[in-house]
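# based on what follows, work out the 3D shape:
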Amino acid sequence: MILTLATDLAGVGASASDFGFLLHKNPARPQSIEITGGTAHVFYPEATDDRCTAAVLLEIDPIALVRSGRGKASEGFTLGQYVNDRPYAASSLLAVALGKLFRTAMNGRCDARPELAARAIPLEIHVPALPCSGGAALAERMFAPLGWNVDARPVPLDPEIPAWGPSRYVDLRLTGVLRLADALNHLYVMLPVLDDAKHYWVGPDEVDKLVRAGEGWLGAHPDKELISRRYLAHRRYLADSALERLAEADGVAEPEVASEEGPVSLAVERRTSVAAVLKELGARRIADLGCGEGALVGELLKDPMVGELVATDVSARALISAKRRLHYDDLPDRQRDRLRFLQSSVTYADHRLAGLDAAVLMEVIEHVDPPRLPALAKAVFQTARPGAVVVTTPNSEYNVRFDSLPAGTFRHPDHRFEWTRPEFAHWASQVADMYGYSVEFRPVGAVDPEVGPPTQLALFKLREKVTN
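Have a look, this model is predicted:
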């Protein structure tokens, strides 16, 4: 099977020969790598200042593929494991080869030409024989929303007998002006999606690969459900997990925050800030209310002084994802004994949460409809009544600093509201007075002198436990 990538960089003021730097493959030296069941080669049929073409040739040995245990499930019958189209047609095996050959390019890194790696460049991609379960129309549906001009032509079953009609293959040509990293990630995801027959075991780690390769584009694709389902071999629980993670990432990209070790994301800054507050409180029994996929729980598990962690979420799927992310079944017994998962809603009283040292609502309240906020306050501050409550929420005043966020819109499509600092202070002060807590406010992230921090944090302390 073969795939070619070509470019003419004159339009962006560069030489086409720079394509080799972007791909991290020298045009003067063909290279090969071994993959399961075959060998992948990369070479350049042409490499001039005007035009450069890189070709990926994948040689598959069906016998070696079966012996590796990777070719059995999808081929059906015994002879079909050895006699099939795998050596000739692009498939998930080619996607694996692309991931190994061009891993650095897929990450958007090029130390020799960093400015070129960050730019959209003219690209032409040709896959002469692509299995496409859905035909040329599906190829158009998959690639066109990503900015590609798509020319997908059905390959006839037999050119000498037109009456037999088209085969399951298309001759695919894509042209467009995109970043090379984006183009490679599109191929990495779409090749197995169009084939709809992965040739290796699909497990939870494939969700991570899909979310990583789909960062910045898959969450907005109109067929993201179909893509997730096919990429994950129609395993519904995996597809649901991928869609939940894509939905979380579908909001505006959060800024990086400077630290002594370099820039970190606001999500990391938020987790570490909350963990630091809990450590300052000396809290040993903690509930993460609305834990999602367990990012904060993972952070808190690092602290040996935390004796009990209760992770709750209204979504059973989120709890499954959290367990998977934390490798709960593989944790040592002592670690597992510290951790409990409960399906629970923050707007309903849950007496199982009563009497803890602290509870956390990290980026939760903005997902609750405003009329339900009094129920949330009663459930947390009256029924559960922990010694302290830590609440974080976006500061809507900071939204003007997000270049990609249109005016008047929220950071995430599931947000029901986003508060200014005075609005958050008003709500928190009312709750504190009503339920016998004191409250103080802290910034999370770099503080802008005009609009404040990107995230605001409120620390509630039960008055009867506050010492002078």
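
# going forward, measure contacts and count neighbours with C-alpha atoms only.
Fine.

# which helices and strands sit right next to the one helix or strand residue 46 maps to?
Taking DSSP states H and E as the criterion, residue 46 maps to strand 38-47. Secondary-structure packing of strand 38-47 (3 or more C-alpha pairs under 8 Å, 6 or more residues apart in numbering; DSSP states H and E): strand 31-35, strand 52-60.

# got those strands as a markdown table, with mean neighbour count and distance to residue 15 columns?
A markdown table is the format used below for the helices and strands packed on strand 38-47 (neighbours: other C-alpha atoms under 10 Å; distance: least, C-alpha to C-alpha, whole Å):
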| stretch | mean neighbour count | distance to residue 15 |
| --- | --- | --- |
| strand 31-35 | 14 | 22 |
| strand 52-60 | 21 | 9 |
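
# quick one on the thing from earlier: who touches the strand holding residue 46?
Strand 38-47 has contacts (C-alpha atoms under 8 Å, 6 or more residues apart in numbering) with 16-17, 25, 27-34, 52-61, 64-65, 97, 101.

# which parts of it are buried?
38, 40, 41, 42, 43, 44, 47 (16 or more other C-alpha atoms under 10 Å).

# ok, and the closest non-adjacent residue to the first one?
Residue nearest to residue 38 in three dimensions, not counting chain neighbours: residue 60, with 4.3 Å by C-alpha to C-alpha, 6 or more residues apart in numbering.

# before we move on, what about the fourth one?
Setting aside the residues directly before and after it, residue 42 is nearest to residue 56 in space (C-alpha to C-alpha, 6+ apart), at 4.6 Å.

# let's see this one next to it:
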Amino acid sequence: MLLTLTTTHRPATELGYLLAKNPAHTQSFSLSFGAAHVFYPEATEERCTAALLLDVDPVALVRGRAPGEPGTLAQYVNDRPYVASSFLSVAIAQVFGSALGGKCRDRPELAEAPLPLSATLEALPCRGGEALLRRLFEPLGYDVAAERLPLDEAFPEWGQSAYLRVTLRRTCRLRELLTHLYVLVPVLDDKKHYYVGDAEVENLLAKGEGWLADHPERETIALRYLKHHRPLFRAALARLVADDDASPEESEDDKAAPEDRAEARMSLDEARRSAVVAALRRVGARSVLDLGCGEGKLLRRLLEERAIERVAGADVSLRSLEIARERLRLDDLPEKQRRRVQLFQASVTYRDARFSGYDAVTLVEVIEHVDPSRLGALTRNVFEHARPRVVLVTTPNAEYNVRFEGLPRGALRHGDHRFEWTRAELHAFCAKVAGAHGYAVEHLPIGPEDPALGAPTQMAVFTRAGAEASQAGVPS
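Got it, this is the predicted structure:
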């Protein structure tokens, strides 16, 4: 069983500091199921590869069987010594424990640095095929290359095996890559070699912090990771989707913070929707995807636009989507109207093929709810992978906050906001995104303007270079 980790970070040999394993030495470690060996097939300033080789002893795995307990041939003859499985996860935790925990004693700054990394698994069982492999890793931002292995190269007529040679590439922190491998390799194998109990729920939630709750395959991941143990699965899922457990009567308006209610007195919510609809009219959008659609207020306005033939809304909250469905009265619409609308669960920070194929994508008061470290994933998903003709982004103008009565100085307008930007900060962010992905960007105010502070909401209208579109804007 072989895993290789490669980086082209300069100097690449700093991978040895991150893994706490000297590239000049081969090291071996005793494990309960065999041995693990770490060595470096290549270690130069330009490129460094660390290899983790597991030597699984199938006989040792059954030595603890109770006296008189029958054994089977499969306990001694199986694929466990050769394929990536939960044994690999245990080895990662025991051999690369400090790296998995995001610690690096000699180069602590390296542990927090995004590095160009690739991981290759020479034989990975994928019970669900390459499609499941991609559904698990691509939403996390990985480039996935997979090659199905033959049963025996000497006998091609025997056909293909159930195993894949997989390479994953991403620029990220090493601990993120190791964590995703730790959780998802056993999920793909759909087996575990050890007992699963309540502690494994805690382990899953700890390793999944920051990514699992929003992953589009979170149910599959949790169910397989917990060996299809339904009570444990339900316990894990309940904690992962805690944000979706609001009572049916509690809507976005009910949950609004005092700062939001200050905005409401200015009718900013309606002003934003009107500005977005006006901009979509100007660019002649025929199909629109509203990412972070919430309870469907903008979607309802879009359905009133006859020129828009197709409308979709995506949100991470199932409860919000249910409210949106009720708000749009989808069950009561004529068949022709129903075909115009699609609602689906998704996270803006995970790559999703369903985001593609629309003239315009809207992100209305969404980006400020995303952790700054995940904004890169959001922009790649929208501007690089989905690549609509037009992207509309609205977000609060932090400079204007001093005008809100009752909002303490320095406070954010909503408790869930991760940040709020000044006009200069938004302009800098948009210029970087537009330049990187081939878009032009225009900035427009929404709401009453203060001569010094600007408007309470700022909107950025991105137009893809070379795309035919009329001038986007908001009527004065």
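
# re the thing from before, so the residue nearest to residue 42 of structure 1 sits against residue 25, correct?
No. Contact criterion C-alpha atoms under 8 Å: residue 56 of structure 1 and residue 25 do not qualify, at 11.3 Å.

# minimum distance to residue 127 of structure 1: which of the helices and strands packed on strand 38-47 of structure 1 has it?
Among those, strand 52-60 comes nearest to residue 127 of structure 1, with 10.0 Å by C-alpha to C-alpha.

# does anything pack onto the closest one? Which helices or strands?
So strand 52-60 of structure 1, by 3+ C-alpha pairs under 8 Å, 6+ apart, packs with strand 2-7, strand 38-47.

# save those strands as a markdown table, and put in distance to residue 336 of structure 1 too.
Listed next are these as a markdown table, based on distance: least, C-alpha to C-alpha, whole Å:
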| stretch | distance to residue 336 of structure 1 |
| --- | --- |
| strand 2-7 | 48 |
| strand 38-47 | 42 |
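
# out of those, nearest to residue 137 of structure 1?
Short answer: strand 2-7, nearest of those by C-alpha to C-alpha, at 20.3 Å.

# now the angle from that closest one to strand 52-60?
Interaxial angle of strand 2-7 of structure 1 relative to strand 52-60 (axes from the mean of the first three to the mean of the last three C-alpha atoms, to 10 degrees): 170 degrees.

# superposed on structure 2, where does strand 2-7 of structure 1 end up, distance-wise?
Following superposition, strand 2-7 of structure 1 is found to deviate from structure 2 by 0.4 Å on average (mean C-alpha distance after the TM-score superposition for structure 1).

# figure out how far that strand is from the centre of its chain.
Between the centre of strand 2-7 of structure 1 and the centre of its host chain there is 27 Å, according to C-alpha atoms, centre = their mean, to the nearest Å.

# report the buried residues of stretch 91-110 of structure 1.
91-99, 101-103, 105-110.

# do the same with stretch 125-145 of structure 2
Neighbour-count burial for stretch 125-145 of structure 2, with 16+ other C-alpha under 10 Å as criterion, is recorded at 125-127, 130, 132-142, 144.

# where along the stretch 251-400 of structure 2 do the strands fall?
Applying DSSP state E, counting those that start in this stretch to the stretch 251-400 of structure 2 gives strands spanning 287-291, 310-315, 341-345, 360-364, 390-396.

# relative to strand 310-315, how tilted is the first one?
To tie it back to what came earlier, the one meant is strand 287-291 of structure 2. Counting by the same axes, to 10 degrees, strand 287-291 of structure 2 points 10 degrees away from the direction of strand 310-315.

# what helices and strands are in contact with strand 287-291 of structure 2?
Strand 287-291 of structure 2 packs on strand 310-315, strand 360-364, going by 3+ C-alpha pairs under 8 Å, 6+ apart.

# mean shift of the longest strand along structure 1 relative to structure 2?
With DSSP state E setting the assignment, residue counts place strand 166-178 as the longest strand in structure 1. For strand 166-178 of structure 1, the mean distance to aligned residues of structure 2 following superposition is 1.1 Å (mean C-alpha distance after the TM-score superposition for structure 1).

# count the neighbours of the aligned residue in structure 1 for residue 74 of structure 2 for me.
If you follow residue 74 of structure 2 across to structure 1 using TM-score structural alignment, you land on residue 80. Residues lying near residue 80 of structure 1 (other C-alpha atoms under 10 Å) number 14.

# how is residue 80 of structure 1 assigned, secondary-structure-wise?
helix (DSSP: H, G, I helix; E, B strand; the rest coil).

# what's the distance between stretch 422-432 of structure 1 and the middle of its chain?
Per C-alpha atoms, centre = their mean, the centroid offset for stretch 422-432 of structure 1 relative to its chain is 34 Å.

# what span of structure 2 is that stretch aligned with?
By TM-score structural alignment, stretch 422-432 of structure 1 lines up with nothing in structure 2.

# which of the residues in that stretch are buried?
Buried residues in stretch 422-432 of structure 1 (16+ other C-alpha under 10 Å): 424, 425, 428, 429, 431, 432.

# measure the fifth one to residue 389 of structure 1 for me?
Distance check for residue 431 of structure 1 against residue 389 of structure 1: by C-alpha to C-alpha, to the nearest Å, it reads 11 Å.

# for the helix or strand hosting residue 359 of structure 1, name the packing helices and strands.
Residue 359 of structure 1 is part of strand 358-362 when elements are defined by DSSP H and E. Judged by 3+ C-alpha pairs under 8 Å, 6+ apart, the packing partners of strand 358-362 of structure 1 are strand 285-289, strand 388-394.

# the first one aligns to what range in structure 2?
Using TM-score structural alignment, none of the residues of structure 2 align to strand 285-289 of structure 1.

# C-terminal to that strand, what's the next element?
helix 295-301.

# next structured bit after that following helix?
strand 308-313.

# give me the stretch of structure 1 that stretch 158-166 of structure 2 matches.
Using TM-score structural alignment, stretch 158-166 of structure 2 pairs with 164-172 in structure 1.

# who's in contact with the matching stretch?
125-133, 135-136, 150-158.

# returning to that earlier point: of all the helices and strands packed on strand 287-291 of structure 2, which one is nearest residue 196 of structure 2?
strand 310-315 (32.1 Å).

# tell me what the closest one is packed against?
Helices and strands touching strand 310-315 of structure 2, by 3+ C-alpha pairs under 8 Å, 6+ apart, are strand 287-291, helix 297-303, strand 341-345.
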